[in-house]
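K.L.:
What shape does this take:
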Amino acid sequence: MCGIVGIFDLKDKREVDQQVLARMNQTQFHRGPDEGGLHTEPGVGLGHRRLSIIDLSSGHQPLFNEDGSVVVVFNGEIYNYVDLMPELQQLGHTFRTHCDTEVIVHAWEEWGEACVERFRGMFSFALWDSKKETLFLARDRLGIKPLYYGSLPDGTFLFGSELKALLAYPGFPRVIDDCAVEEYFAYGYVPEPRTIFEGAKKLPPAHTLTLKRGVALPQPKEYWDVPFTSHGPISEQEAQEELIVRLREAIRIRLVSEVPLGAFLSGGVDSSAVVAMMAGLMNEPVNTCSISFGDPAFNESAFAQKVADQFHTQHYVEQVESDDYDLIDKLAALYDEPFADSSAIPTYRVCELAKKRVTVALSGDGGDENLAGYRRYRYHLYEERMRAMLPLSIRKPLFGLLGNVYPKADWAPKVFRAKSTFEALARDPVEGYFHSVSVMGDTLRDKLFSNPFKLKLQGHHAVDVMRYHADRAPTDDPLSRVQYLDMKTYLPGDILTKVDRASMAHALEVRVPILDHQLVEWMSGLPSTYKLRGQEGKYIFKKSLESYLPDDILYRTKMGFSVPLANWFRGPLKQRVRDAVLGETLASTGIFDMAFLREMVDQHQSGMRDYSASLWTILMFEAFMRNVMQNESASKATGV
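P.N.:
Alright, predicted model coming up:
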């Protein structure tokens, strides 16, 4: 895996400062410690950091076509490059390397912007065509690889694999986007296409951006979407058999590597399935890596060991103690913008462990979104059935009133917790799902923000992100629709961002076979009842794996990759939370109602309420403010 950066003059052909370009490139050294390369010509500068995986001897970047008129910097893997090479050779193109990068320049020459439709893999790349005076940027279909960009008032266009590359450009404005703050405190991350900064954006998954000098910065163009198109009648047995065939094939093409390769193994269904398929495809034992936790409530290591024993893997385990919170500042600097998924801590540690043994690791990410593994899908369908009994015009005033007057009772047995149910029934489906995934709901955010900050938002609401995608969803099926929403928000914004930064911090490449786009297309077309059957999520996936994995792996309660926040904030982090949440850093922003912040800390630490998720979200925002906003050389704080 690699890191890419670039500078492009939208207005003229001003010389690119090579020292600035080199400094931007160096901020991403951790993404590619094996080699670095720069290319400049009038008005254009491209930079690359390389982590060597394929064609170790000749895959240097920036990489050119035969006459030097097309040059590319590329982060990712094109898994079908072996198939594309002979096709392009027959069309007259000459290859000087055996790496997937060179396929990109020739595919561009042959197919132009449509070249991305031919690629099967994970990628972000930037390509400069000097004959056409065109800069072409692209990001893979699911958003596995990141790409950030921004333009300055003087016509300078910047891009990079991480925000820190843009921040390294002299004069890049570190102005916080107020709407991004609202979205962060709702989702726990800043969803595409926003970043925390007004002047920078994320190129959305499955989008390209084509720039020409003298032409205004265009909008990104979408080239693919999850279809959710039915395959027609397919029996359960046929679906099970085809799922295994397609999964094996998606994994097989991801085993190409000239460096040591392994897999993450949590003991959950998805990672265990990947390891089971790898064991049947590889001649040598699979290298597997797991993290264990001292707290048994969070520990899945025994299940991982069971799978490792079954498939005779070379299994490596390290324990993360419950006080592994010294990563807070490191993570804040690593992610460059507020990021509140606390599982970033164990993810960072498992990547650290994996890098001791391998350079490439396969993961099981994507199974929950594709095959309806999250419990919230089940709850959403239950709420949808209840909503269907009354029209919104009746539900909203009736249950809205009941939700307002009914007391909140988190401490009570579930049967008495009617407030959240009433509130859910008063919402439309998109609002309802938004609140089920929100880290901090509307009521809490209304209390969190100061009145002056709420005025600055001018009515912007975080649910607008989901409404945008819901309006474009290619399906009306209630389950498929919320899966689609997660694929557009949670998957790229949280899950894949978390894995990319944690792995790249250790120069580790992570491949995600369940997010192979051809597999995703096929799974999206399965009947919803094959994905969620009664209380069982990932129904067809689990059934198809019954001959590979034991029932106590397939059908046990999902644990997730969690850390004990509530205990941390009442115990070893008690004073740190108080100092950070109530300190000058947050008070000086003007964003927060400081009296409510004090109330949150007091009530959580007294045991009256559990505000752990909200406090972690606030804590990571404070760490971002200190490590990025108040630190002009924030990239040095990553320690990598």
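
K.L.:
C-alpha only now, for contacts and for neighbours.
P.N.:
Noted.

K.L.:
what are the ranges of the strands in the stretch 201-350 of the chain?
P.N.:
Assigned by DSSP state E, counting those that start in this stretch, the stretch 201-350 of the chain shows strands spanning 201-202, 207-212, 221-222, 261-264, 287-293, 314-320.

K.L.:
what's the closest of those to Arg254?
P.N.:
Proximity to Arg254, assessed across the strands of the stretch 201-350 of the chain by C-alpha to C-alpha, is greatest for strand 261-264 (9.9 Å).

K.L.:
Residues in contact with the closest one: which ones?
P.N.:
By C-alpha atoms under 8 Å, 6 or more residues apart in numbering, the residues outside strand 261-264 that reach it are 255, 271, 274-275, 286-290, 350, 354, 358-364.

K.L.:
List buried residues within these.
P.N.:
Neighbour-count burial (16 or more other C-alpha atoms under 10 Å) is assigned, among the contacts of strand 261-264, to 255, 271, 274-275, 286-290, 350, 354, 358-364.

K.L.:
ok, Val520 touching Val512?
P.N.:
No. At 11.4 Å, Val520 does not count as touching Val512 under the criterion of C-alpha atoms under 8 Å.

K.L.:
centroid residue for this structure?
P.N.:
In the chain, the C-alpha nearest the mean C-alpha coordinate belongs to Leu496, at 2.4 Å (C-alpha atoms, centre = their mean).

K.L.:
Tell me the spatial nearest neighbour of it, not counting adjacent residues.
P.N.:
Leaving aside its chain neighbours, Leu496 sits nearest to Ile144 (5.7 Å; criterion: C-alpha to C-alpha, 6 or more residues apart in numbering).

K.L.:
element containing that neighbour?
P.N.:
Following DSSP states H and E, there is no helix or strand that holds Ile144.

K.L.:
what do you get for Trp128?
P.N.:
Counting by DSSP H and E, Trp128 is found in strand 121-129.

K.L.:
re earlier: return the subset of the buried ones among the contacts of strand 261-264 lying in helices.
P.N.:
Secondary structure assignment by DSSP state H places 271, 274-275, 350, 354 of the buried ones among the contacts of strand 261-264 in helices.

K.L.:
Dump those residues to JSON lines, plus distance to Ala409.
P.N.:
Output for these, formatted as JSON lines (distance: C-alpha to C-alpha, whole Å):
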{"residue": "Ser271", "distance to Ala409": "37"}
{"residue": "Val274", "distance to Ala409": "41"}
{"residue": "Val275", "distance to Ala409": "43"}
{"residue": "Val350", "distance to Ala409": "37"}
{"residue": "Ala354", "distance to Ala409": "43"}
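
K.L.:
Let's compare: structure for the following, please.
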Amino acid sequence: MDGIFGWLGDHGAHQDLIRHMRGAANPAPEGLLHEHSSQMLGVAASSRFGKADIHVENGLAATLTGRPVFLDEELAFIARDRNPATAVAHGWIRHGETLPTLMHGNFAFAVLEPLKKKACLVLDRVGAERLCYAYRGGHLVFGTSAQNASAHPAVGRVIDPQAIYDYLYFHTIPAPRSLYQGVHKLLPGQMVTLKNGQLSTAFYWQADYTPVDAGFDAHRSDFRTVLDEAVRDIDAPSTAAFLSGGTDSSTVVGALTAVRGAPVDTFSIGFDADGFDEMEYARCAAERYGSRSHEYYLKPADIVTAIPVIAREYDEPFGNDSAVPTYFCAKAAREVGFEHMLAGDGGDEIFGGNARYAKQKLFENYFRLPAAIRRGVVEPIAHLPGLSDHFPLAKLKSYVRQANMGLPLRLESYNFLHRTPLDQILAPDFIHAVDPSTADAALTEVYERTASDHYINRMMHLDLKFTLADNDLRKVGTMTEAAGIEVHYPLLDDRMVAFANHLPVDYKVRGQMLRWFFKEALRDLLPEKIINKSKHGFGLPFGVWSTQYAPLGDLVGDSLADFKQRGWIQPAYLDHMLAMQRGPYASYYGVMIWVTMMLEQWLQANEH
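P.N.:
I've put the predicted structure just below:
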């Protein structure tokens, strides 16, 4: 995998430290290692795909990973003529902290100035890349991987109980927290600077949701131009595409086919399980575009194969089970010779495609009623003694309860850690070691930080961070790299994100119709069957298969038995989940069983 790491601060055995930090990741980074170290600093870049490098010149060291686009012509020339890390170094000298505003695309970089005792760490706007850091004992340590950063002797690897709670809540560990105490992660569009011994954070970019009402035809023309440019700029002969049959992947395949003027290779995953397989839609899109379609039907045995890969490849516990089909899809592409793939991630989060956007409209409409009617009529009726627990008042009572919960916390009303009292799920000592309120506070902070007062835009801004940067992009990026593929996200091109953010809200969600503008603007490109399909997702029938396929069931049982010894979750609750999974709630409880199993599997694979 490509990545960067290093430090600023006095350290004697600096060459040994470079090797130690590189070897700390599990698995150790592959590819060419570029490195430089001195008494006061160390920088290194491991480059398997050719997108990471370093540059040292005149007392300044820069290291970068990613595929940045430099908007400054001189810097763009330096990046082409030499390498992007050199362009970062020169750009820093010329522009200082405004440099990242002159860069688009996916990137993470660090600039160190030891004589001035200054440093700067930067992450791209959508969080396609990753960057961790720690500041301990006068040392600023950084790394693409939390494992790299925590390996520095000034930092260390002490697991943060709050990170474990966050993982159980979110099924990943959202930035800025990491698994290890003292190690933090940059947020999308964020910059960390060190000056005069003081560390500070700031956003060099924030999503701008100011609506531009230019009319449908003008917006459609701009959209199709940006889509064409975004796909054209990242196309290469060795590029294939994911094709799930959803709106986003079908759009990317259609646009890529149009750009090339020739059929493209697509890779799709199917499931031989009721309610999970969407291959008919992938075939519909492939037929429409004349794609060379490659299909693979996932089997329960494949999950058993993938679990240790997932545990090994992620630098922190990761609980999104669709990492499994992502890995096998990318693996199939690599096996026939492809090196790059286009993915459709991001379309839902910038164009209004997630079902919760429409659902929350129903709750927000409650507040259009005058307060006197809500409190004096509706709510007393919803709580009538002896009747409120029976249909239809039970439905009204639930509606009122959820509406009054408010956004964004209402989005988590079905979270496992909210549905059951915590003292029935978590061990007492673990509860005392964490603050459960911080998870909801993290959601509220991002929601309220949105540069818009409209709840639809605020939910989309929340999803840019928690659904994309913390989850889906980590899922896809890590699994494709594990398979030997470099992934690209044309729908998250900076120009596309800016365009979508400026659309009026009712162009995103019109009534109960999701991504209205996107679908209307692509009616000539997308098959009608795909435009009209209901939102599904890339789910995995793990809950069902783990009760039907003995080797998978045994792995689940052994993992949870080992996990009981950790002292974090009540053994009785783990047994309860397993019992409920054997009944009609296999899929529902399968989610938390997967999350818990992968936590145990990750800990076993990464405990040093």
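
K.L.:
which residue in the second structure lines up with the residue nearest to Leu496 of the first structure?
P.N.:
Structural alignment (TM-score structural alignment) places Ile144 of the first structure against Ala128 in the second structure.

K.L.:
OK, contacts around its match?
P.N.:
So, once contact is read as C-alpha under 8 Å, 6+ apart, Ala128 of the second structure ends up touching 106-107, 469, 473-474, 477.

K.L.:
let's see 10 Å
P.N.:
Ala128 of the second structure makes contact with 66, 105-108, 188, 468-470, 472-474, 476-477, 487-489, 492 under the criterion C-alpha atoms under 10 Å, 6 or more residues apart in numbering.

K.L.:
quick one: which of those sit in strands?
P.N.:
If you go by DSSP state E, those have 66, 107-108, 487-488 in strands.

K.L.:
Hmm, Glu30 of the second structure is touching Gly50, no?
P.N.:
No. Using C-alpha atoms under 10 Å, Glu30 of the second structure makes no contact with Gly50, being 11.2 Å away.

K.L.:
joint contacts of those two?
P.N.:
Contacts common to Glu30 of the second structure and Gly50, judged by C-alpha under 10 Å, 6+ apart, are 1-2.

K.L.:
Quickly note the distance from whatever residue of the second structure lines up with the residue nearest to the centre of the first structure to Lys395 of the second structure.
P.N.:
Here Leu496 of the first structure is matched to Leu473 in the second structure, going by TM-score structural alignment. Taking C-alpha to C-alpha, to the nearest Å as the measure, Leu473 of the second structure falls 37 Å from Lys395 of the second structure.

K.L.:
circling back: of all the strands of the stretch 201-350 of the first structure, which one comes closest to Ser438 of the first structure?
P.N.:
The closest of the strands of the stretch 201-350 of the first structure to Ser438 of the first structure is strand 201-202. By C-alpha to C-alpha, the value is 21.2 Å.

K.L.:
Now do the closest one: distance to the chain's middle.
P.N.:
13 Å (C-alpha atoms, centre = their mean, to the nearest Å).

K.L.:
That one vs the second structure, mean deviation?
P.N.:
Taken over the aligned residues, the distance from strand 201-202 of the first structure to the second structure averages 0.8 Å (mean C-alpha distance after the TM-score superposition for the first structure).

K.L.:
In terms of helices and strands, where is the counterpart of Gly560 of the first structure in the second structure?
P.N.:
Matched by TM-score structural alignment, Gly560 of the first structure corresponds to Gly537 in the second structure. Of the helices and strands defined by DSSP H and E, none includes Gly537 of the second structure.

K.L.:
Quick check, Gly537 of the second structure in contact with Gly246.
P.N.:
Yes. The pair Gly537 of the second structure / Gly246 is scored as a contact, 7.9 Å apart, by C-alpha under 10 Å.

K.L.:
what about these two, which has more around it?
P.N.:
Gly246 (21 against 13; other C-alpha atoms under 10 Å).

K.L.:
Tell me the counterpart of the more buried one in the first structure.
P.N.:
Match for Gly246 of the second structure (TM-score structural alignment): Gly268.

K.L.:
State the distance from that match to Phe293 of the first structure.
P.N.:
Distance, Gly268 of the first structure to Phe293 of the first structure, using C-alpha to C-alpha: 15 Å.

K.L.:
shared neighbours, Gly537 and Gly246 of the second structure?
P.N.:
The contact sets of Gly537 of the second structure and Gly246 overlap at Glu278 (C-alpha under 10 Å, 6+ apart).

K.L.:
So the match of Gly560 of the first structure versus Thr247 of the second structure, what's the distance?
P.N.:
11 Å.

K.L.:
which residues of the stretch 501-608 of the second structure fall in helices?
P.N.:
Taking DSSP state H, counting those that start in this stretch, the helices of the stretch 501-608 of the second structure run over residues 505-508, 516-521, 528-531, 542-548, 550-563, 571-581, 586-606.

K.L.:
Summarise which helices and strands the last one is packed against.
P.N.:
Using 3 or more C-alpha pairs under 10 Å, 6 or more residues apart in numbering; DSSP states H and E as the contact criterion, the secondary-structure elements in contact with helix 586-606 of the second structure are helix 161-170, helix 300-313, helix 416-419, helix 542-548, helix 550-563, helix 571-581.

K.L.:
which parts of it are buried?
P.N.:
Residues 586-587, 589-606 are the ones in helix 586-606 of the second structure that count as buried (16+ other C-alpha under 10 Å).

K.L.:
Ok, the first one next?
P.N.:
Of the residues in helix 505-508 of the second structure, those with enough neighbours to count as buried (16+ other C-alpha under 10 Å) are 505, 507-508.

K.L.:
how far out from the middle of the chain is it?
P.N.:
24 Å.

K.L.:
Give the aligned range of it in the first structure.
P.N.:
With TM-score structural alignment as the criterion, helix 505-508 of the second structure aligns to 528-531.
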